[in-house]
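K.L.:
Output the structure for:
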Amino acid sequence: MKRVNLVFGTVYGSAQYVAETLGNELNRLGYAMRLWQPEELDGFLPTDNDYLLLVCSTTGQGDLPENILPWFYKVQAAGLYLPHLRYAVVGLGDSSYDNFCGAGIQLDELFAELGAIRVLPLLKIDAMETMEPELEALPWLTQWHQAATADAGN
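P.N.:
Purely as a prediction, here's the structure:
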């Protein structure tokens, strides 16, 4: 089974809690998983050999949080081509803003540009509709697991 790298960007901690919840579930499902803390990301570039799950809140006018922004720019500038990397993104945002889940959209677009394969469409979690985003992310992870399992069988 491929390793899962779980990366998050957060301002107030919600995205981190969602990532930790997903990480616990991944462990329960038997995945080898690494939850990357923002201060560890400087030494991490994704590879084709692993899965990548990204959980990110949105700040400002659709911006990435400061704790993931340097990594985003590093990946963007690295000239990577990742045609075998399987990835998925969970975006947290507030639909009362024009750029709802803008950070998640930016991450999704970046990895699509790098040639990576999207396992599931971007999950957008709206703070206007839920106080517990991890409860929306868990059923999504079940779908991700089913898709990843089916993909591994091919």
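K.L.:
switch to C-alpha atoms for all contacts and neighbour counts from now on
P.N.:
Will do.
K.L.:
All the helices of the protein, residue numbers only.
P.N.:
For the chain, the helices defined by DSSP state H cover 14-28, 69-77, 102-113, 133-152.
K.L.:
Out of those helices, which is closest to D63?
P.N.:
helix 102-113 (5.3 Å; CA to CA).
K.L.:
For the spatially most central residue of the chain, list the residues it contacts.
P.N.:
Centroid-nearest residue in the chain, with CA atoms, centre = their mean: L54, separated by 1.0 Å. The contact partners of L54, by CA atoms under 8 Å, 6 or more residues apart in numbering, come to L6, V7, F8, Y87, A88, V89, V90, L107.
K.L.:
mind redoing it with 6 Å?
P.N.:
L6, V7, F8, V89 (CA atoms under 6 Å, 6 or more residues apart in numbering).
K.L.:
out of those residues, which are inside strands?
P.N.:
Among the contacts of L54, DSSP state E puts L6, V7, F8, V89 in strands.
K.L.:
Check the offset of stretch 96-108 from the chain's centre.
P.N.:
Remark: stretch 96-108 is offset 13 Å from the chain centroid, using CA atoms, centre = their mean, to the nearest Å.
K.L.:
Now show me the structure for the sequence below, then we'll compare the two:
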Amino acid sequence: MSKHFEIIVGTMLGAAEYVADAIAEKLNERGYTHTIHAEPDLANINKASTWIVCTSTHGAGELPDNIQPFARQLENADLQAVNAYVIGLGDTSYDTFCFGAKEMEKHILNGGGKLINDALYIDVLEHPIPEDAAVEWFDEKLANA
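P.N.:
Just a heads-up that it's a prediction; the model follows:
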């Protein structure tokens, strides 16, 4: 049975969505199945599957609007079955660089979940096409899994 991934997206302007799509392509190439959640709802996400949380940061360090309800669902959830990768997109010219991703990490860990690797924080100033950096990182993680 192939491994299934739950790709959870937090995006305002679409960059995190592009990253999620590129990660999904890589999973397809390797024969894995996945579900992309553009409007994530904990009730529809399998905690036993591997999660890939891919989110940007918006405004003064907030999560994008589409993932805020999901983040609230995680606050009191039992996430002990969760193993997750976190990919954050941000801009290092802001002192709230990747705060959205860091908030998601905190929710997962507080609920008893585990991060498979340290999160990847992509600086869009350094990587104007963030999906390239994300796929390169994730492909290496998959190869070593």
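K.L.:
any chance of the ones in strands among the contacts of L54 of structure 1 in CSV, with neighbour count too?
P.N.:
As requested, these are exported to CSV (neighbours: other CA atoms under 10 Å):
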residue, neighbour count
L6, 23
V7, 24
F8, 28
V89, 27
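K.L.:
Of the residues you listed, just say which sits nearest to A32 of structure 1.
P.N.:
L6 (10.8 Å).
K.L.:
Am I right that the closest one is in contact with L53?
P.N.:
Yes. Applying CA atoms under 6 Å as the test, L6 of structure 1 and L53 come out as touching, 4.8 Å apart.
K.L.:
So which of the ones in strands among the contacts of L54 of structure 1 is the closest to S96 of structure 1?
P.N.:
Looking across the ones in strands among the contacts of L54 of structure 1 and measuring by CA to CA, the closest to S96 of structure 1 is V89, at 20.7 Å.
K.L.:
Based on its surroundings, how many neighbours for the closest residue to H58 of structure 2 other than its chain neighbours?
P.N.:
Distance criterion CA to CA, 6 or more residues apart in numbering; nearest residue to H58 of structure 2, sequence neighbours excluded, is P64 at 5.7 Å. Here the number of neighbours of P64 of structure 2 (other CA atoms under 10 Å) works out to 19.
K.L.:
so how far is K26 of structure 2 from P64 of structure 2?
P.N.:
24 Å (CA to CA, to the nearest Å).
K.L.:
do Y121 of structure 2 as well
P.N.:
19 Å.
K.L.:
Mind checking which of the two has more residues around it?
P.N.:
Counted by other CA under 10 Å, Y121 of structure 2 and K26 do not tie: Y121 has more neighbours, with 23 against 17.
K.L.:
tell me the contacts of that one?
P.N.:
G88, L89.
K.L.:
which position in structure 1 aligns with it?
P.N.:
Aligned counterpart of Y121 of structure 2 in structure 1: K124 (TM-score structural alignment).
K.L.:
swap in V82 of structure 2?
P.N.:
So V82 of structure 2 corresponds to L85, using TM-score structural alignment.
K.L.:
burial count for that match?
P.N.:
Neighbours of L85 of structure 1 (other CA under 10 Å): 20.
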